[in-house]
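Novice: what follows is a protein structure lacking sequence information:
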């Protein structure tokens, strides 16, 4: 029966990967794949559907939907106010055409570290990068890699305090904050940024005199945002539903850099204050009561910090741009709507993972993962890498891995005196490496936005989006093993 159960897990996972890549909705595929795994294991299907799948998916939504909601809303307001475009132009103008690649990288890093949703950054920065690359004579094929480096590597997984959903997911499992292992996170960020900029600079130098920008124009942003197949792939990858980008009305009034950047500074500063000063000062002993779920500040404080930071930033951007936004209600509605499908898609992946973890055959998989040589850090890094790669989702793969194994990793870490903060940082960076495989929705969307193909541009995405983060991950694991968390 165990052998049949393993076959069922593989068939369910295979169908999930194959059909989701072909544009089928994960909302249907994930429960179907879970039921296949349960069927091959001889487990009760309806019980797993309602008590395992739905309970786990609902638990994910209960924990993290506020982050999806506020993150998407903030990103939409920043886009419609023109703040993202102003920040991008400011950075690129200051660095000039001689540093075009670095300008695109830093513009993407600044807005995403400040809480702007990834797809918003894609659709705003790509047209800007296209003009800069054309003016500088840099090949179009390097555009996607430059945007990936700035938006989807160190600001997503390594830089301490980042409000990304990936950085938030380990907090309830490990009792950590968004600033877990800050020193190691900064070192990893510098490695990813330095390695990626070096590679892109090398490719730019090699292309001089041999390659121009290239011919052709990418499809319109509106057509790409409403492509249904692209949408299904994208919503499992990141926390913004692309069609909502075209809804609402952008402001036509000009905005200077200080008011444009202020909401992002609010996100970073409020997040830091909540994590280090405000929440530790509060008396939260009431959380142990049954009416509050018998929890603790360690389990939910990190989420509270990010939620408060994003809420304050939303109030700030509305206060600054209240008279400039032509259709505030439509922008708010679009931002709120943009959060729903991604949250439910990732929750469905989590529900599938819960069913797999509940069938008896999963014990074989768990023992194999936990038996990997090198201790809990190596095992954790490999498990998050593999699950993020298979699901095409860093957040989905990370949650599945931690749902199944976080308690065991904590126990093993406690036995050897390892800090949960180190587990947090390794888990997040690990989930942000192989998630950028060719079937990842964010990769497919970005290539389409930039008018490039996998054949032309994917090799450079691999180098800056997978190889660089893996080098950073290895560095964190080595340093953490020797010096502990810092």
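Specialist: Alright, I've got the coordinates. The shown structure was predicted, so the numbers you read here are calculated from the model rather than taken from an experiment.
Novice: C-alpha only now, for contacts and for neighbours.
Specialist: OK.
Novice: out of everything not next to it in sequence, what's closest to residue 358?
Specialist: residue 52 (7.8 Å; C-alpha to C-alpha, 6 or more residues apart in numbering).
Novice: and if you look at residue 421?
Specialist: According to C-alpha to C-alpha, 6+ apart, the nearest residue to residue 421 is residue 180 (4.8 Å).
Novice: one more to weigh against that first structure:
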């Protein structure tokens, strides 16, 4: 019965998300409904002590990233830099390769350490302009961005600094370059299969005479100036974000040390505020890099941007608020579901799978799907079962590097179900609905999930790591 309650809550939330209802409203409804059916006395304590605590904690950490990412994307759009870059790429690779170009841009940013949420805000103006000029349906933009930002560069390529590739290092004592050849095999599989699928969808649309579309919402404003910026100047803010993120990531821990404290200069508030730098250095790095990118846009196109910044920034802030609240609600939902007895039933059932790598892959991707979070599902799975995974792998002669890569890639598989925060953010930013655009995201999800088992098969066939 406990398992059915958890499953019902998950199915309910996916259903309302797919139907277009606000997850901000229905995530707590789904979570607390499950608590009500499990133990009615825990509804209020779970809401304030767990759901709201996790939701507010997420906003505390990540809202500045959402806000600065939205502002960065907006000034790139208002400056005309997006149109300049798109025009240059179209001239370079041809109109029919617009999707490849967007995947490449997303991949470079994500592998450079830029948060996938920031990538969505930053790349959407480019994607909209490129798809419009190439007359490719706008509904294919979310699937294209998902392929570039949510898949192979997030957790498959060795060395990616995304959190999904960092979490396993603390459990398996590995580094972010674990199992490089298996990671490359998985990345190539996802990239080629994903591009093949998107190209097939584009040809279908072209054959039926479907173009970019009309009467759309959240469309980037057209750039009215005839003279476009030099493409090298236009792409400089994007390059700066990636480079400065690396610089700040390396420099912040050295500047502040492991912890940093200060005493507020307020009467009656003499207790020091202590912060663990390791937990927030990556967030500070992204925020600093985005500020540098925004400043660069103002340096090179200040007059153009300032003229429309007042109205443009309002739209960006509204988008950041919606996206962050959606994701925070999902985070609270996952925390509540993971605290219920039914979730433990799921975790224990998955542990019965005999093959160590298949066991790990199915467990991690299932829990990521239930919680709607790659990092959340993997964190829960490894916290509960890492010792068991290690023991079984060592008994079978499997290197811990392989465990790392399988866990990392599996976390980014079924996590992108309809209630996933990144999916909801992507659709909100692009102004599309689940009904219109989720089919292609789900197809990419299936390809990404299949890649984990391709990697496992490659290991058993060749022993390559």
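Specialist: Everything's here; your move. This structure is a prediction, so every number in the text was calculated from the model and none was measured.
Novice: so after superposing, what's the score?
Specialist: The TM-score (TM-score structural alignment, normalised by the length of the second structure) is 0.74; 435 aligned residues with a C-alpha RMSD of 4.5 Å.
Novice: what does the residue nearest to residue 421 of the first structure correspond to in the second structure?
Specialist: Correspondence of residue 180 of the first structure to the second structure, assessed by TM-score structural alignment: residue 176.
Novice: what about that match, how many residues nearby?
Specialist: 24 (other C-alpha atoms under 10 Å).
Novice: give the contact list for it.
Specialist: By C-alpha atoms under 8 Å, 6 or more residues apart in numbering, the contact list for residue 176 of the second structure reads 158, 159, 160, 161, 165, 166, 169.
Novice: in which helix or strand does it reside?
Specialist: Element membership of residue 176 of the second structure [criterion: DSSP states H and E] is none; it lies in no helix or strand.
Novice: OK, contacts around the residue sitting nearest the centre point of the second structure?
Specialist: Nearest residue to the geometric centre of the second structure (C-alpha atoms, centre = their mean): residue 116, 4.2 Å. Residues in contact with residue 116 of the second structure (C-alpha under 8 Å, 6+ apart) are 110, 149, 150, 422.
Novice: run the last query once more with 6 Å
Specialist: residue 149 (C-alpha atoms under 6 Å, 6 or more residues apart in numbering).
Novice: next one: the equivalent of the residue nearest to residue 358 of the first structure over in the second structure from residue 86 of the second structure, what distance?
Specialist: For residue 52 of the first structure, the equivalent position in the second structure is taken to be residue 50, counting by TM-score structural alignment. Computed as C-alpha to C-alpha, to the nearest Å, the residue 50 of the second structure to residue 86 of the second structure distance reads 44 Å.
Novice: next, count neighbours for the residue nearest to residue 358 of the first structure.
Specialist: 22.
Novice: any figure for the gap between it and residue 353 of the first structure?
Specialist: 10 Å.
Novice: okay, buried residues for stretch 338-349 of the second structure please.
Specialist: Of the residues in stretch 338-349 of the second structure, 338, 340, 341, 342, 343, 344, 346, 347 count as buried by neighbour count, 16 or more other C-alpha atoms under 10 Å.
Novice: for those residues, work out which two are farthest apart.
Specialist: Longest distance between any two of these is 11.3 Å, between 340 and 347; criterion C-alpha to C-alpha.
Novice: neighbours of the nearest residue to residue 154 of the second structure once chain neighbours are set aside, just the number please.
Specialist: Using C-alpha to C-alpha, 6+ apart and skipping residues adjacent in sequence, the residue nearest residue 154 of the second structure is residue 162, 5.8 Å away. Using other C-alpha under 10 Å, residue 162 of the second structure is surrounded by 21 other residues.
Novice: with the one 10 residues further on instead?
Specialist: Here the count is done by other C-alpha under 10 Å, and residue 172 of the second structure has 19 residues near it.
Novice: same question, the one 3 residues further on
Specialist: Other residues within reach of residue 175 of the second structure by the criterion other C-alpha under 10 Å amount to 17.
Novice: on that earlier part again, filter the buried residues of stretch 338-349 of the second structure down to the ones in helices?
Specialist: Using DSSP state H, the subset of those located in helices is 338, 341, 342, 343, 344, 346, 347.
Novice: which residue lines up with the third one in the first structure?
Specialist: If you follow residue 342 of the second structure across to the first structure using TM-score structural alignment, you land on residue 361.
Novice: residues in contact with that match?
Specialist: Per C-alpha under 6 Å, 6+ apart, neighbours of residue 361 of the first structure: 2, 5, 6.
Novice: which non-adjacent residue is nearest the first one?
Specialist: So the one you mean is residue 2 of the first structure. The nearest residue in space to residue 2 of the first structure (C-alpha to C-alpha, 6+ apart) is residue 361, at 4.9 Å.
Novice: let me know the closest of the ones in helices among the buried residues of stretch 338-349 of the second structure to residue 237 of the second structure.
Specialist: residue 338 (40.1 Å).
Novice: now do the SS call for residue 250 of the first structure.
Specialist: coil (DSSP: H, G, I helix; E, B strand; the rest coil).
Novice: which one is it nearest to, not counting chain neighbours?
Specialist: Per C-alpha to C-alpha, 6+ apart, closest to residue 250 of the first structure is residue 80, 4.0 Å.
Novice: and the one you found, how many neighbours does it have?
Specialist: Count around residue 80 of the first structure with other C-alpha under 10 Å applied: 27.
Novice: for the aligned residue in the second structure for it, give its distance to residue 217 of the second structure.
Specialist: In the second structure, the residue matched to residue 80 of the first structure (TM-score structural alignment) is residue 78. Relative to residue 217 of the second structure, residue 78 of the second structure is positioned 17 Å away (C-alpha to C-alpha).
Novice: residue 196 of the second structure too?
Specialist: From residue 196 of the second structure to residue 217 of the second structure the distance is 28 Å (C-alpha to C-alpha).
Novice: residue 278 of the first structure -> the second structure?
Specialist: Under the alignment (TM-score structural alignment), residue 278 of the first structure pairs with residue 251 in the second structure.
Novice: what is the helix or strand encompassing residue 382 of the first structure packed up against?
Specialist: Secondary structure assignment for residue 382 of the first structure, by DSSP H and E: helix 376-391. Judged by 3 or more C-alpha pairs under 6 Å, 6 or more residues apart in numbering; DSSP states H and E, helix 376-391 of the first structure is in contact with helix 394-415, helix 420-431.
Novice: where along the stretch 251-400 of the first structure do the strands fall?
Specialist: In the stretch 251-400 of the first structure, no strands are defined using DSSP state E, counting those that start in this stretch.
Novice: now the helices: where do they sit in it?
Specialist: Ranges of helices in the stretch 251-400 of the first structure, per DSSP state H, counting those that start in this stretch, are 257-273, 279-281, 297-321, 328-358, 362-370, 376-391, 394-415.
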